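Asks: My questions are about this predicted structure, shown below with the sequence.
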Amino acid sequence: MGTELNRRWESGTHAYSVSDPFGQGPLPWLRSPDQYLAGAEGAVPWYVSVDAPGQQPLSEGVRPKPPVGTPQSSNDVDQQIKGFASAGVIRPGGSVDFRVTVNPPREFTVDVYRIGHYGGDGARHMTSSPLIAGLAQPAPLVVDRTVSCHHWWHSWRLQVPLHWKPGAYVAVLTTADMLHRSHIPFTVRDFADQGHTAELLLVLPDVTWQAYNLFPEDGRTGASLYHAWDGRGGLVGESEAAVTVSFDRPHATAGLPLHVGHAYDFIRWAERYGYDLSYATATDLHAGQVDPSEHRALVFPGHDEYWSEPMRRTVERARDGGTSLVFLSANTMYWRVELSAAASGEPNRLLNCRKRQKPGPGTPAAGVPGAASALWRDAGEPEQHLLGVQYSGRVAAPVPLVARHTAHWLWDGTGLQEGDELPGLVAGEADRYYPKVALPEHTERVLLAHSPYRDLAGRTRYQETSLYRAPSGAYVFAAGTFAWSPALGRPGLTDERVQRATANLLDRLCKN
């Protein structure tokens, strides 16, 4: 993608971005190019579009005007163009159906991009659709707080050529009059390639992406596991939010998931340096479609907060069988969830998690009997039992990551000395070691960072980066901060020492 193609993306109206989300620019879950937004101002959660109903607009001059002739991002109130991918595993040689609504009805096109490192461009254009006749689909169905669009008509089927590589893809929807645009992320997988097994399996956190999805941000019906609308354009919190959300709906605002940038940062960096990757989703992990024994390591590149029991058991067996685990973010495996079938019977299309609510017994969101909440900790299985550290809290403002045990092989070639600081590397959310919580079995263990920060209440807390080796020989690495993946290559956040440390880790896992 050259300069001309890049210009097509620079709408400047994404909920959290200011430029090309697939190139080397800020990504959708950031509101500015150089810092994380850690707190909420008033009633506005940090992940909700400030252009949504009932919210205060950005101050003058913060959001740049889009270039003349560039499509605006569709909004969730008018839904000028919105869509989502149908259920099912998408493989080379297979197909994927897109369900799209266009208001008012008019023709539209679909451009398909693969995320990667293409001479410095963040994605490659793979194909375009012909002009498609768009229609205004029926209103989303709403039951309690659950919003679903599973009844929408199929709009276009993409036949995935056999020569396409597995990977993270994005379908870009653009109205033919070039007024509005939206996005649909999807993953192309290949679990049946007997001739080649990739050393690293990248697991994209689609379950967590849906937990945060507030579609539609219309001030009336949209709901996530965090918030819902009160009907007057304001937001209500977790006590009144959804306990079940559907995969059968677009993502809010620009159509891209919150924190999708973490995964894209890792993909671009890993493909740049030739790491051998396969791709899967958290839903695949849940459904038993992943065989960890075929890979040297499973890599979880971004914020991966919501885990079902099958997901956790599969990963535990992977570690105990000698497959290493790499967690490049923080607040992993925090909430315990269930996946259930949609009304159509399609499996694993509803995400259920009661958080701290009390739904009736026997419902998919009920959780573990007697547990105070849906936290894995309250179910008697703290995440530290697998990760070696666990979630500590939100970071009020980015602070340095303080390196420890710098003689360890992970820090080789970084030039770091004991106590050296990596600016801005503790951001968003952080993990730490809890001395009163049992550790997993290990033959060796080290904390590679110990970094003070202040939480949203102004209290001093500590972030820690962990690495341990299981009796099986598998390594388990937990970065313990949201900022690790962005430091691999995002402009304004790149740190060559994090790049080198990550390479040291993956090289050892691949050669071990």
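Replies: Great, that's in hand.
Asks: When you work out contacts or count neighbours from here on, use the C-alpha atoms and nothing else.
Replies: Fine.
Asks: show me what contacts Glu444?
Replies: By C-alpha atoms under 8 Å, 6 or more residues apart in numbering, the contact list for Glu444 reads 468-470.
Asks: hold the first one in mind and look at this next one:
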Amino acid sequence: MAGVRRRRALGLLALGASAATAGALWPPARSRDQRAVAGRLGSFTPAHTGSIPIVSENQAPGSTWPPADSRRPGVDDRRRQIQGYASATSVAHGEAIDFHVAVDPAGPYKITVVRLGWYGGTGARELLTSPELLGEPQPVPTPDPETGALVCRWPISWTLRIPDDWTSGLYQAVFTSAEGWRGYTPFVVRDDRRAAALCVVVPFTTYQAYNQWPLDGTTGRSLYYGYRDGVLDAERRAFDVSFDRPYAGDGWPKHFDRDHDFVCWAERQGYDLTYATTEDLHSGRLDPTRHRGIVFCGHDEYWSRPMRLAAERAVAAGTSLAFLAANSAYWHIRLSPSTDGRPERLVTCYKTSPDPGVDAAGPTTLWRKVVPDGRDAEQGLLGIQYNGIVTVPQSLVVARAEHWFWAGSGVADGDRIPDLVGGEADGIVRGHPRPAGVTGVTLGTASYQNPYRRRLVQHTHLYETPQGGLVFAAGTLFWTMALNRARRRDERIERATGNLLDRMARLR
């Protein structure tokens, strides 16, 4: 593309050297239990080599992520110094993606595109920067009086056609004003040309459900809240939320860091990965049966009927699924196109309110309530389902330590992995469907107290299908933090997750 400057790599870093720097960048904090097993655990080292695009990509020099000179907290939704959104959540090689950017005060800015990954522990690689662009303020739209939807119709600021040599992955567009303010928006580059062993699905429907833009005390709407007298109020929530608007604040979606933790860890291990979004699963652009396994790496709470059917068909065909969070596939949604015909730009969920647009897929409410007999409850797919908010993080108590899942981790039954169960939790819920004709196993449990002081039990669960696939559900929002997060990494969880992905990819 004319005027686009490509940042060329100046050299290559060996994977071994890259891994060696990780301790200095993200030193894992070790509990007493971790120190006790460290001697017999050993280090978890990449075993996956060969002509894998992810491996080659992560040999390139990286860029510190987040940027070392980030002004965080920076951009806010009252002043909106620089914010923007993308025309799609995912794009394939040769396809174009538009960016819509507002700058206040008006002035020059640039857009830099980075790919998130391992890169020796730096976390990202800068790929290109736009020419200097001129931006100006753009209006905040009036919420739809019926649905609360906020749909920006800002002009196109810059168009990027995805080069054929870009590696599939999770990307960020970084908007930087002349005054140094930064805003962000994420997107995924797909690789529709090859079927990697594992496909990572990034939960953009959940990102948008939580998006409160503009977080200004007046206008912003999410599927959770609106505003009443400057205070967040669930009764003023939206029923439709649009991707045609920035994410609140500087543009980092809520829960985005959980996905980045997994991306960094999995790319450090050198797995054969490709990436897609929840919208790709909905539309059929992602066919799960082309892959040996599908990894739902983050908080993946909002699912449409086509998403659910695609996952069920994949399990029936022998494809493995891994849900590395909790509260997955909890709300049923509809996805609709934008007024200009771009697909999957509007997320609809009426939750506990009557749904005036009920179609053959059923009302947009809890999956376990879509039909009166509860047969659509998420437990029928996952093996467990959401059962509460964890007020204080709890230890996961290891069960079935002899199972291949825990092999090489050095654990014994009853060992405690501290602070692994937190945020939200899943467990086995009586009276709701369980996967039929499969072999299931509980690999760990935690007793916790919810905000109503009720004691509940979390489960980490795995089942194997007659077709040879696996379905794993971590049952906690803290799982991926234990793979990569500073002072949260746990070598036992790294080893167990590696065992799981090796089995899914059929490396063992």
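Replies: Okay, I see it. If you're wondering where the values come from, they're calculated on a predicted model, not measured in any experiment.
Asks: on that earlier part again, narrow the contacts of Glu444 of structure 1 to those in strands?
Replies: Mapping the contacts of Glu444 of structure 1 onto strands (DSSP state E) picks out 468-469.
Asks: Tell me the one among the contacts of Glu444 of structure 1 nearest to Gly367 of structure 1.
Replies: Ala470 (29.3 Å; C-alpha to C-alpha).
Asks: how deep is Trp307 of structure 1 tucked in, by neighbour count?
Replies: By the criterion of other C-alpha atoms under 10 Å, Trp307 of structure 1 has 25 neighbours.
Asks: what about it, helix or strand, and which?
Replies: strand 306-308 (DSSP states H and E).
Asks: Heading C-terminal from that strand, find the next helix or strand.
Replies: Assigned by DSSP H and E, the successor of strand 306-308 of structure 1 is helix 309-320.
Asks: Where in structure 2 does the helix or strand following that following helix fall?
Replies: Next along the chain after helix 309-320 of structure 1, taking DSSP H and E as the criterion, comes strand 324-327. Aligned by TM-score structural alignment, strand 324-327 of structure 1 falls on residues 320-323 of structure 2.
Asks: now do stretch 398-406 of structure 1
Replies: Going by TM-score structural alignment: stretch 398-406 of structure 1 matches residues 393-401.
Asks: and whichever strand or helix holds Gly183 of structure 2, how far from structure 1 on average?
Replies: Element membership of Gly183 of structure 2 [criterion: DSSP H and E] is strand 182-190. Comparison of strand 182-190 of structure 2 with structure 1 after fitting gives an average deviation of 0.8 Å (mean C-alpha distance after the TM-score superposition for structure 1).
Asks: Report the distance from stretch 79-86 of structure 2 to the chain centre.
Replies: Computed by C-alpha atoms, centre = their mean, to the nearest Å, the separation of stretch 79-86 of structure 2 from the middle of its chain amounts to 22 Å.
Asks: rewinding a little: what is the orientation angle of the helix or strand following the strand holding Gly183 of structure 2 with strand 182-190?
Replies: Later in the chain than strand 182-190 of structure 2, the nearest helix or strand by DSSP H and E is strand 198-202. Counting by axes from the mean of the first three to the mean of the last three C-alpha atoms, to 10 degrees, strand 198-202 of structure 2 lies at 140 degrees to strand 182-190.
Asks: With structure 1 overlaid, report how far strand 198-202 of structure 2 is off on average.
Replies: Counting by mean C-alpha distance after the TM-score superposition for structure 1, strand 198-202 of structure 2 comes out at 0.4 Å.
Asks: Who are the packing partners of that strand?
Replies: Secondary-structure packing of strand 198-202 of structure 2 (3 or more C-alpha pairs under 8 Å, 6 or more residues apart in numbering; DSSP states H and E): strand 273-277, strand 293-296.
Asks: got JSON lines for those, with distance to Ile493 of structure 2 and mean neighbour count too?
Replies: Shown next, in JSON lines, are those (distance: least, C-alpha to C-alpha, whole Å; neighbours: other C-alpha atoms under 10 Å):
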{"stretch": "strand 273-277", "distance to Ile493 of structure 2": "20", "mean neighbour count": "26"}
{"stretch": "strand 293-296", "distance to Ile493 of structure 2": "16", "mean neighbour count": "26"}
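Asks: Glu136 of structure 2 is nearest to which of these?
Replies: Checking those against Glu136 of structure 2 by C-alpha to C-alpha gives strand 273-277 as the closest, at 30.6 Å.
Asks: I would like the residues contacting the following helix or strand past the closest one, please.
Replies: Downstream of strand 273-277 of structure 2, the first helix or strand assigned by DSSP H and E is helix 278-283. With contacts defined as C-alpha under 8 Å, 6+ apart, helix 278-283 of structure 2 is touched by 89-90, 201-205, 286-288, 303-307, 310, 344.
Asks: make it 6 Å
Replies: Residues outside helix 278-283 of structure 2 that contact it (C-alpha atoms under 6 Å, 6 or more residues apart in numbering): 203, 286, 306-307.
Asks: what stretch of structure 1 lies opposite that helix in the alignment?
Replies: The aligned range for helix 278-283 of structure 2 is 282-287, by TM-score structural alignment.
Asks: Check how far that stretch sits from its aligned residues in structure 2, on average.
Replies: Stretch 282-287 of structure 1 sits 0.5 Å off on average (mean C-alpha distance after the TM-score superposition for structure 1).
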